[in-house]
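Colleague: Here is my input; please provide its structure:
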Amino acid sequence: MTRPDVTATIDSSAEDDDTHVFDWIDMLLQHGVMTGLIFAITLAIGVAYAFLATPIYRADTLIQVEDKKPAALAGVEHLADALGTAASPVTGEVEILRSRGVILKALEKTGGLIQVRAAASLPLIGDWLERRRALSGASAGSPAALQISELRLPEGYLDSVLVLRSLGAGRYELQDKDGAKLGQAEVGEALAFSLDSGEGGIVVSALRAEAGATFEIVRQAPLTAYREVLRNLIVAESGRDSNIIRVSYENPDEGYACELVNAISTVYIEQDVARRSAQADQSLKFLSGQLPDIERNVERTENALNDFRTRTGTIDIDKSAGALLQRAVDVEKSRLELQLQRDELLQRYTPAHPAIKALDNQLAQARRESDRVSELTSKVPADQRDLLRLQRDVSVGTQLYTALLDTVQQLKLARAGTVGNARIIDMAVRDALPVAPRKSLVVLMAILLGGALSIAAATVARQLRPTLRDVEEVERLTGLSTYANIPESRDQQRISQARNSSGKPSQGLLALQYPDDPAVESLRALRIGLAFALLGARGKSLVVTGPTAGVGKTFISANLAVLLAGSGKRVLLIETDLRRPQLGGYFGLPRGHVGLSSVLAGEASLAEAIHVQPVESGELHVVASGPLPPNPGELLLSEAFQRLLNDVQDRYDHVLLDSAPVLPVSDTLAVTRHAGSTFLVLRAEQTTLGEVRAAVKKISGAGGSVNGLLLNGVMRRRVRFSTSYSYYYQYGRRR
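Modeller: Okay, the predicted model is just below:
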């Protein structure tokens, strides 16, 4: 029976997702120093700003705008509502509150046009120290220690800095922006001085500072001050159609923020009351001017009616004409009222204003209605028609005169007690809690920004120097087989640190001291793999080299040789790196010990150069580099080296050659020409694809060949997720 392929049904999408995440983590760890430094600097800047930046305070007030209109305009407002042209009473009030007329008046009341600050100090830190001294009561250089009640400057010196220096005992000295002395005075004394563009003066009302304390004084130009306030001022309706306006202002001085907001709202209310009072005065003046004419017209129409009755003997109109009379009176009264309203509005608006146009439409309709009444009146007998007309004029005039008298009285009362259509609901109060900077948010943003910059920097670094990371990537990009996947070893790091700190030759072989280390197990797997990799090789010699220095070739050579010797093989390890030898340190041999250079120069025999290293189940023969020669390349190209290599291959099962890196020098090319096989050591996260290709090309060009790759220093995360080693690691730890 055929069994299903279980492995084909495994969904690897979750593993791929995890790998993608770990790739990002791995990229950050690869450039850990750089990314950590970027993150730390960004976070430090954010924390410093959060705790050292000048706090910003907010003050706000609430103003209610009531929809009150002057009595004379009531008809117009009803008309606007009917036409759908009425606007919210808040619409224009917001802009009035933001206007120069209101804000500059408030600045004058609060002295906001005069800016006082302590003499220039370090950004952030200087302000923070000044605030700390102010809280402890020891600050004598803060702006609050100096109060100026008057400062007059010519226009050319507006927005320019003057320097005031305390002389002690309530005296001070004033200097201009160039440091020239303008004069000295005492607190409360007026100081007049001359400047290039005119005369100036100052009155200091309070000075609480020690001798030597300096302040910078600026009288801002009105437009400059207005723009500065506007940047930090928010005026908006608090809720849709609520008719309530919220005025908010932010400033480093919570007291001044509160004072300015209250001044703005107070100035606005005062101007609103004055505007309403002016409107009432204007309407009263207009109506008072109309009353004499209307009164004379009423007297004239009454006399005409009496004369008509006396002449004709007619006392009253009949019943049918009475209804017509009432209709005529209503129409004419409405027309006259509309005309009065139009005349009044024309004193403030142009004929193109929507309210005027609406009244024009109403007047046209009233005239058409009056024409229809006149047409009906023409059908009445002549005596009745004349009597009807005269009674209509008297009735309309009397009612209009009475209404105007009533309106005048109302306007007089309104003028006497005008309160405007706005009132302050909540005055601004001091709030000791700053609204900025929000420390937690700033720190959070610094963390996010630091992380983003770190990732970006690591990504750019990887793009600029793309390194090889794992076996799959190495084999896919190079086309060469990888025979070892050797993880990082913390135990080897401890051995290296101990050897370097002692300063003396000392043995430090991972395979002997920590045989259960995962890196050693990887080398055991390599030992087994070599049995197949070396089949058909032209000799028993094996070159271990790398594209560049620092890839760990000597570490692999030494420990692999120990493992091969421990399996009962006769193994000789020769250090052919005659420029920067490192192999002797692994076996406790001092620098300059008799070695390969001594043998090739004829100064010693091979037997004298061999160091015997006992290992489990055998021994390892080691030949170090020896004294550094002046001509390492010539020695390796010599016939003596070739004879030596042929001789030892007949006597040993394995001959390992720890050779110099390929790209910096050409010594290794002389070795690989005569060696049976060559393995290139790569360092994960360090060696680039270009370096591998260049090394392979260089070896091939010299007549050698690369049989395989050894990937060293693989991060444990990659190894932990590698099926080949995962079980061993867990088992080895429990063992």
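Colleague: contacts and neighbour counts: CA atoms only from here.
Modeller: OK.
Colleague: how about residue 181, what does it touch?
Modeller: Neighbouring residues of residue 181 by Cα atoms under 8 Å, 6 or more residues apart in numbering: 173, 174, 175.
Colleague: let's go with 10 Å and repeat that
Modeller: The neighbours of residue 181, taking Cα atoms under 10 Å, 6 or more residues apart in numbering as the test, are 163, 164, 173, 174, 175, 193.
Colleague: can I assume the second one is in contact with residue 203?
Modeller: No - the criterion here is Cα atoms under 10 Å, and residue 164 misses it with residue 203 at 11.8 Å.
Colleague: So for the two, which sits in the more crowded spot?
Modeller: residue 164 (24 against 19; other Cα atoms under 10 Å).
Colleague: Please give the structure of this sequence too, so both can be compared:
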Amino acid sequence: MRDDKDDFINLGEIIAVLLEYKWLILAVTFLAVFIGAVTAFVSTPIYRADALVQVEDKKSAKGGLAALRDVEAVLGDSTSVAAELEILRSRMILGRVVDRLNLSIRANPDYFPVFGRALARRYNGDEPAAPFLGLGTYAWGGERIDVQSLEVPSYLQGLPLTLIAGDNNTFTLYDDQDMRLLDGTVGEAAASADGKTTLFIAELVARPGTRFNLARVGQTQAIGALRENLEVRERARQSNVIEAAYSGPDRAQVEAVLNEVLNAYVRQNVEYRSAEAEATLGFLEAQLPELKGQLDTAEAAYNEYRQNRGSVDLTIETQSVLGSIVKVDNDIVVLQQKRDELRQRFTAEHPQVKALDSQLSRLRAVRGTLDKDVNRLPDTQQTALRLRRDVEVATALYTNLLNSAQQLRVARAGTVGDVRVIDAAATAPLPVAPRKALILLLSGVLGVLGALGLVWAIRSLRVVVEDPQTIERELSLPVYATVPASKDEAQLSRAIARGKADKSQLLAIANPDDDAMESLRSLRTTLHFALLGAEKGSVLITGPAPGVGKSFISKNLAAVLAQAGKRVMLVDGDLRKGHINKAFGVPRGMGVSDYIMGVAGLEQIVKPTGVDNFALVTTGQIPPNPSELLMHPRFAELLAELEKQCDVLIIDAPPVLAVSDAAIIGRQVGATLLVARAGRHPIRELEQAIKRFDQAGVEVKGFVFNGFDLTRQRHRFGYEGYHYQYKYKA
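Modeller: Predicted coordinates:
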């Protein structure tokens, strides 16, 4: 059947895991917040200046000047806001700003990496700050430099240059290869030996030896940097109001740059409008002398004809034809002028040019018809008509052109542009970035998420046994006792390591009511059943690997059995690293190895522990061949003699997967118990330990599960999470 518990999200288990790794989570979160705080501290503040510009409709801008509406087609259509946005970002405008403010020259003090700039920003003194930790080449606050001009050859353009301040307002400039370029004095122009590099510094405030970073970049690069920090957009749809903003680290500079951008934009707009009227006026003024000459010639010819022929009056028919011819000729001339103006801007295939060509063709056809009517008149009337026509046409053209030129002069003088600045640039008092509170909040959140991810990774990679039910389910062996982790035992172990050992160092004596001791009392009861049917009354306690607490189980189980009235002997069978003697404050010498080698007798190796009914046999001198000694017949004889003198004999052996000693001892005892520690072993490791005993012909009776975390179990739901306590209190 399918276990429904596998699909159940155990909230208690999640809480228990979080509490188990709470210090890791707190450490990672604190580290993330600390990094966020450092980032917020060292990040350069960014200030933002903004301004408003109105793009006016050209028709409304001309107001009631009705006379100027006649030249509206010449001055162009109303301004497009989208086009103005592109003009604001164009190289034409930004290039003027770069040149006027020297933005292609970059000059900054050389700050110490990471936190030097942050310390310098927080310095408020009038004089340059003293060097920190003797690092005098770096700037620490209060340094200033004003570079008015810097010219370098093309191969140095864009490369970093280094300027070092000297005594008495002197300085030295080096290239990117630390080769000296020039020496100079503040307020005086300086040049290199070949004259290709020139530098003029108006102000330099710094300690001698302070380094500054200089660079001369190309205009295109400077315009790109300016455009990157410039924002322009229409404030609201069809509002004709443009919002411009500029961001940068220097609060005063961002305002100055944005104001200069607006000034250059307004100047360009006015210049463009004036240039349109100027170009058209120039064209008309070039035509006026020619038309005046034609008018004078026509009047002279007409007057001469009348003097020679006497007064010639035109008939009514001739006057009608004359009026038509004059009107058509005037229209042709006006259209031809418009076509010439359009051809200055468009090709002959443009729709407007082609439309004028079509109108001119129709007028020329009408003019041809009128010429046929003139040919039917008498010769005298034809000549008088032709001369009179030339005078009237030239007079009309000259008068109209003169009026248009005068109107354009008025338009040129009154040009104010289509745009105006509503709000000049203003910088907010506080920086817009970095947002320190948000950085700290995000770093905390990311720290928690990172810590949870780390915990998940650890849990996913650590496939270990966490509860005794896994051992019973996977290995089909009983777990005789589950021993909780004890804080008191950890303190006692540290005391033993410092060499302060007496009988009170044993947890069963120092704190008999500890939860771990209650579990060992349970093991004392179940141990009786483990020895049923065994030929010997001895118990081997070992583990698969070091550090599982087998010695802790051995000595405290022996003490618990002794407290119950049993005669107990504990043998330290770890002839390699045995240390149980330290817990009782007795020397290692005269023990198991000495008995096997015949150096000591049984009475000499059995040592009291200070606990009634509890004796100890130490390892003796550490031999070079412990496995061979344990296989000696005298070891089996030793165990047999000790069993006769006690009710329970407990042997603490080294880890079975590390050495073969435990398997050798296991053949000489009545029962073998494996100690497993919670969260320490993969299940395969425990299987391997049992297999090692099986290969040696030793049957493992069961397990003692050590180091069980009760704090974690309190948050679990279900049977596995319960651990009962029942204590008497005075």
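Colleague: for the contacts of residue 181 of the first structure, which one is nearest residue 655 of the first structure?
Modeller: When those are compared for distance to residue 655 of the first structure (Cα to Cα), residue 163 wins out at 85.3 Å.
Colleague: these two touch, right, that closest one and residue 178?
Modeller: Yes - counting by Cα under 10 Å, residue 163 of the first structure does reach residue 178; the two are 9.4 Å apart.
Colleague: show me where the stretch 301-450 of the first structure has helices.
Modeller: If DSSP state H, counting those that start in this stretch is used as the criterion, the helices of the stretch 301-450 of the first structure fall at 319-345, 354-377, 382-416, 439-464.
Colleague: How about the first one, which residues are buried there?
Modeller: It refers to helix 319-345 of the first structure. 321, 324-325, 327-329, 331-339, 341-342, 344-345 (16 or more other Cα atoms under 10 Å).
Colleague: Looking at the contacts of residue 181 of the first structure, which one is closest to residue 152 of the first structure?
Modeller: Closest approach between those and residue 152 of the first structure, by Cα to Cα: residue 193, at 9.8 Å.
Colleague: Could you look up the SS state of the closest one?
Modeller: strand (DSSP: H, G, I helix; E, B strand; the rest coil).
Colleague: from what I can see it touches residue 183, true?
Modeller: Yes - counting by Cα under 10 Å, residue 193 of the first structure does reach residue 183; the two are 6.8 Å apart.
Colleague: between those two, which one's more packed in?
Modeller: residue 193 (17 against 14).
Colleague: Distance-wise, check that one relative to residue 218 of the first structure.
Modeller: 16 Å (Cα to Cα, to the nearest Å).
Colleague: again, but for residue 46 of the first structure
Modeller: For residue 46 of the first structure, the distance to residue 218 of the first structure equals 31 Å [Cα to Cα].
Colleague: can you pull the buried residues of stretch 521-528 of the second structure?
Modeller: 521, 522, 523, 524, 527.
Colleague: What's the first one aligned with over in the first structure?
Modeller: Read it as residue 521 of the second structure. By TM-score structural alignment, residue 521 of the second structure lines up with residue 524 in the first structure.
Colleague: Any chance you could list residues touching both of residue 193 and residue 183 of the first structure?
Modeller: residue 174.
Colleague: and residue 589 of the second structure, what is it in contact with?
Modeller: Contacts of residue 589 of the second structure (Cα under 10 Å, 6+ apart): 581, 605, 617, 618, 619, 620, 621, 622.
Colleague: Could you identify the buried members of those residues?
Modeller: Judged by 16+ other Cα under 10 Å, buried ones among the contacts of residue 589 of the second structure: 581, 605, 617, 618, 619, 620, 622.
Colleague: Strands of the stretch 401-550 of the first structure, residue ranges please.
Modeller: Here the stretch 401-550 of the first structure has its strands, by DSSP state E, counting those that start in this stretch, at 422-426, 482-487, 541-545.
Colleague: quick revisit: which of residue 163 and residue 178 of the first structure has more residues huddled nearby?
Modeller: residue 163 (24 against 9).
Colleague: In what element of secondary structure is the more buried one found?
Modeller: Assigned by DSSP states H and E, residue 163 of the first structure falls within strand 161-168.
Colleague: can you list the residues that contact that strand?
Modeller: 115-119, 140-141, 146, 171-182, 184-186, 207-220.
Colleague: Of those residues, keep whichever come out buried.
Modeller: 115-119, 140-141, 146, 171-176, 182, 184-186, 207-210, 213-220.
Colleague: Surely residue 622 of the first structure is in a helix?
Modeller: No - with three-state DSSP as the criterion, residue 622 of the first structure is strand rather than part of a helix.
Colleague: What count of nearby residues applies to the equivalent of it over in the second structure?
Modeller: Mapped onto the second structure by TM-score structural alignment, residue 622 of the first structure lines up with residue 616. Residue crowding around residue 616 of the second structure was assessed by other Cα under 10 Å; the count is 23.
Colleague: show me what contacts residue 616 of the second structure?
Modeller: Taking Cα under 10 Å, 6+ apart as the definition, contacts of residue 616 of the second structure comprise 555, 558, 568-572, 580-581, 584, 586, 591, 605-609, 650.
Colleague: Across to the first structure, which of the residues you listed hold up?
Modeller: Counting by both residues aligned by TM-score structural alignment, their matches' Cα atoms under 10 Å, the members of the contacts of residue 616 of the second structure that carry over to the first structure are 555, 558, 568-572, 580-581, 591, 605-609, 650.
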